[in-house]
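Peer 1: Following is a predicted model, sequence given first.
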Amino acid sequence: MTELDARIAGAVSNNVDVANALAGLDRLAVFAAIDTWARPVLQQALCTVNRFDAENMAVIRLYSSDPVSYPPGGSKQKRGMPWGEHVLVQRRIYVGEGADAIRTSFDDHTAILGLGLQSVINVPVVVGDVCLGTVNFLMREPRIQDAHVNFARLAAYMAAPGFLA
């Protein structure tokens, strides 16, 4: 068993805080519990959760593990942006590895890179046929393994009740 496999097994068996947060349906508690639960596996330095405003093709931040750098309530316009088409419209996970991927995909790349973040997994959360938003995990390591992407997908979908609360 690899170190990553062991971290995944530990997280899967230790999901009590996430289950309790989901039972209470407190939006922020759900997002914070998922962020905490995913950290041993993904080792993210920043986790944000954004609601998708389809009418305005924008995302509005509901949760941030770093509210000073990325405060809740902040929004980003995604109309005409390749990232928005890929994640919000086509509803596909985006994996960005390295500083060039960050620069190419995000207007706020200077702030992201300034925090020492070098990779990202953005997971659209889709219920029925509606994209509710995204859960975003940003890491200091420049490379992401397939197991990280699969785990991020699971963690993000656990956040769906938080979007609906």
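Peer 2: Structure received.

Peer 1: make it CA atoms for all contacts and neighbour counts henceforth
Peer 2: Will do.

Peer 1: If you count residues, where's the longest helix of the protein?
Peer 2: With secondary structure taken from DSSP state H, the chain has its longest helix at helix 27-42.

Peer 1: Report all helices and strands that that helix contacts.
Peer 2: Counting by 3 or more Cα pairs under 8 Å, 6 or more residues apart in numbering; DSSP states H and E, the packing neighbours recorded for helix 27-42 are helix 3-13, helix 16-24, strand 44-53, strand 58-64, helix 146-158, helix 160-164.

Peer 1: want to compare, so here's the second one:
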Amino acid sequence: MERLDYPSVLVHAASGSHEALFALLAGRLQTSIGFELFTVLIADPSERQLRRIYSTDVTAYPPGLADRVEPSAWFDQLFRKKEPIVAKDREEIASWLPNYDGFEGTDFGALVNYPVVADDQTIGILNLTDRAGRYDPDTPARIASETVLCSMAISAFLSQSGRSGKD
């Protein structure tokens, strides 16, 4: 994986240019891992919902309120244990998200949900989705080095939108 040019990344972050940071992150993830869909979610405690703040497919998965935050194994894994979820097929997706039907009518059949952690708190979820079999237990290790960039992009978004992330 190509090293980041941190001075230019920091200029984007300081200017609040979350779009440029997310686009850079998407390019890096596409090159190193691959995906059909990449999204980033943050918790919106005031709404008890997840808010999608970035999507590579804004028509089907637009920014805005996404899923309700409910107590579940998925929530515990990402927000309490701060560990990623890898599902290689729809059956494994259903074991984590039993009521989720957002992939009906698509070729999506595998996902990775990776918690983005700062100050020992999950501040966001990096999501990669692709065809069944695309991801395996080694995929999170390849994502780990990109979470710093994702954290910077989330911080830039929160700064630009006037949110603290702890509302």
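Peer 2: Perfect, I can see it now. All values derive from a computational prediction rather than experimental measurement.

Peer 1: Put one on top of the other, what's the TM-score?
Peer 2: Superposed pair, TM-score by TM-score structural alignment, normalised by the length of the first structure: 0.80. Supporting alignment: 153 aligned residues with a Cα RMSD of 2.3 Å.

Peer 1: Export the helices and strands packed on helix 27-42 of the first structure as JSON lines, with columns for distance to Trp37 of the first structure and mean neighbour count.
Peer 2: Output for these, formatted as JSON lines (distance: least, Cα to Cα, whole Å; neighbours: other Cα atoms under 10 Å):
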{"stretch": "helix 3-13", "distance to Trp37 of the first structure": "6", "mean neighbour count": "14"}
{"stretch": "helix 16-24", "distance to Trp37 of the first structure": "7", "mean neighbour count": "16"}
{"stretch": "strand 44-53", "distance to Trp37 of the first structure": "11", "mean neighbour count": "23"}
{"stretch": "strand 58-64", "distance to Trp37 of the first structure": "15", "mean neighbour count": "21"}
{"stretch": "helix 146-158", "distance to Trp37 of the first structure": "8", "mean neighbour count": "17"}
{"stretch": "helix 160-164", "distance to Trp37 of the first structure": "15", "mean neighbour count": "18"}
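
Peer 1: Dump these to a markdown table, plus distance to Thr36 of the first structure.
Peer 2: Converted to a markdown table, those look like this (distance: least, Cα to Cα, whole Å):
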| stretch | distance to Thr36 of the first structure |
| --- | --- |
| helix 3-13 | 10 |
| helix 16-24 | 9 |
| strand 44-53 | 9 |
| strand 58-64 | 12 |
| helix 146-158 | 10 |
| helix 160-164 | 15 |
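
Peer 1: Please name whichever of these is nearest to Thr134 of the first structure.
Peer 2: Set against Thr134 of the first structure and scored by Cα to Cα, those come closest in strand 44-53, at 5.2 Å.

Peer 1: That closest one corresponds to what range in the second structure?
Peer 2: In the comparison with the second structure, strand 44-53 of the first structure aligns to the range 35-44 (TM-score structural alignment).

Peer 1: The matching stretch: how far from the chain's middle?
Peer 2: 4 Å (Cα atoms, centre = their mean, to the nearest Å).

Peer 1: quick one: contacts of that stretch?
Peer 2: When contacts are defined by Cα atoms under 8 Å, 6 or more residues apart in numbering, stretch 35-44 of the second structure is touched by residues 26, 29, 49-57, 69, 108, 123-131, 165, 167.

Peer 1: buried subset of those residues?
Peer 2: 26, 29, 49-56, 108, 123-131, 165 (16 or more other Cα atoms under 10 Å).

Peer 1: Brilliant, that's me finished.
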